[in-house]
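Colleague: sequence first, then the predicted structure, then my questions.
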Amino acid sequence: MDDVLDPGPFFHGTKAALGVGDLLTPGFRSNYRPEIVMNHVYFTALLDGAGLAAEIIPGDAPPRVYEVEPLGAFENDPNVSDKKFPGNPTRSFRTTSPLRILAERDDWTRLTPEALASWRERLMTLRDENAEIIN
């Protein structure tokens, strides 16, 4: 099994209310750049990383983290691995295959209001600078 990138478990952060067995699929607008339709579904092996992603998504819905199972091959997320950080320290991945929801998790670390504001400000700066998303 030398070709396994990471044994998991895996997590996906979102504001969408989903149920066990639901599938996350590509082809939806980016949570961070809605003008872009995403070719992949993104996930991480870090519970708090998924929590961070869920919290910084714009909108009023509560952040949610789901434990997920990739149903096909996946690769390192080039938006944060090698191109921006050596290796894959964020244990972030993407796939063109669905992710199956296994469970909702509530045991992730929430951001302080100050940290959340700082992250959202960073995202707005990147958006204003038209930072590239490798899709």
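Modeller: Alright, I've got the coordinates.

Colleague: all contacts plus neighbour counts: C-alpha atoms, from now on.
Modeller: Noted.

Colleague: so how far is Arg33 from the residue lying closest to Pro78 once chain neighbours are set aside?
Modeller: Nearest non-adjacent residue to Pro78, counting by CA to CA, 6 or more residues apart in numbering: Ile134, 6.7 Å away. Using CA to CA, to the nearest Å, one obtains 12 Å as the distance from Ile134 to Arg33.

Colleague: put this next to the first one:
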Amino acid sequence: MTEALDAGPFFHGTKADLRVGDLLTAGFPSNYRPEVVMNHIYFTALPDGAGLAAELAPGDGAPRVYLVEPTGAFENDPNVTDKKFPGNPTRSYRSSAPIRIVGETDDWTRLTPEARQTWRERLAVLRADERGEIIN
């Protein structure tokens, strides 16, 4: 486990309608590779990073960004830190323990429809590329 770079606050983006006190857990399909069941729950210290995840999450609900707190140990997300960026500039983390919803924020930047489409196209390319594996 690597040392996390900060202590929060932390955010999680989704289209799920959640309440304060709800726990988010691992064991669900990846938003980016639905055939992969995730061993971790992911979160970030950047509200706009959580907003991006919310915008790209599957489902018909409105994108939402929640303030969360880890209930156990967490580590830097190796999918973006070790593979793509030295250090952790995206301030992205993951935990095998649940994270608890402590609030919701609307202080994040929404994507334009064009930007959302560009991200969806990028994800489609990653899904088709065998090298775009998820470190689970």
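Modeller: That came through, no problem. These numbers were taken from a predicted model, which means no experiment stands behind them.

Colleague: could I get the TM-score for this pair?
Modeller: Scored against TM-score structural alignment, normalised by the length of structure 1, the superposed chains reach a TM-score of 0.94; 133 aligned residues with a CA RMSD of 1.1 Å.

Colleague: between Ile134 and Arg33 of structure 1, which contacts overlap?
Modeller: With contacts taken as CA atoms under 8 Å, 6 or more residues apart in numbering, Ile134 of structure 1 and Arg33 have no neighbour in common.

Colleague: looking at those two, which is more packed in?
Modeller: Counted by other CA atoms under 10 Å, Ile134 of structure 1 and Arg33 do not tie: Arg33 has more neighbours, with 15 against 10.

Colleague: what lines up with the more buried one in structure 2?
Modeller: Counting by TM-score structural alignment, Arg33 of structure 1 corresponds to Arg33 in structure 2.

Colleague: what strand or helix carries that match?
Modeller: Using DSSP states H and E, Arg33 of structure 2 sits in no helix or strand.

Colleague: so what secondary structure elements neighbour the lengthiest helix in structure 2?
Modeller: Taking DSSP state H as the criterion, structure 2 has its longest helix at helix 113-128. When contacts are defined as 3 or more CA pairs under 8 Å, 6 or more residues apart in numbering; DSSP states H and E, helix 113-128 of structure 2 packs onto helix 47-56.

Colleague: name the helices or strands packed onto the helix it packs on?
Modeller: When contacts are defined as 3+ CA pairs under 8 Å, 6+ apart, helix 47-56 of structure 2 packs onto strand 10-14, strand 64-70, helix 113-128.

Colleague: the inter-axis angle of it versus strand 64-70?
Modeller: Between helix 47-56 of structure 2 and strand 64-70, the angle comes out at 120 degrees (axes from the mean of the first three to the mean of the last three CA atoms, to 10 degrees).
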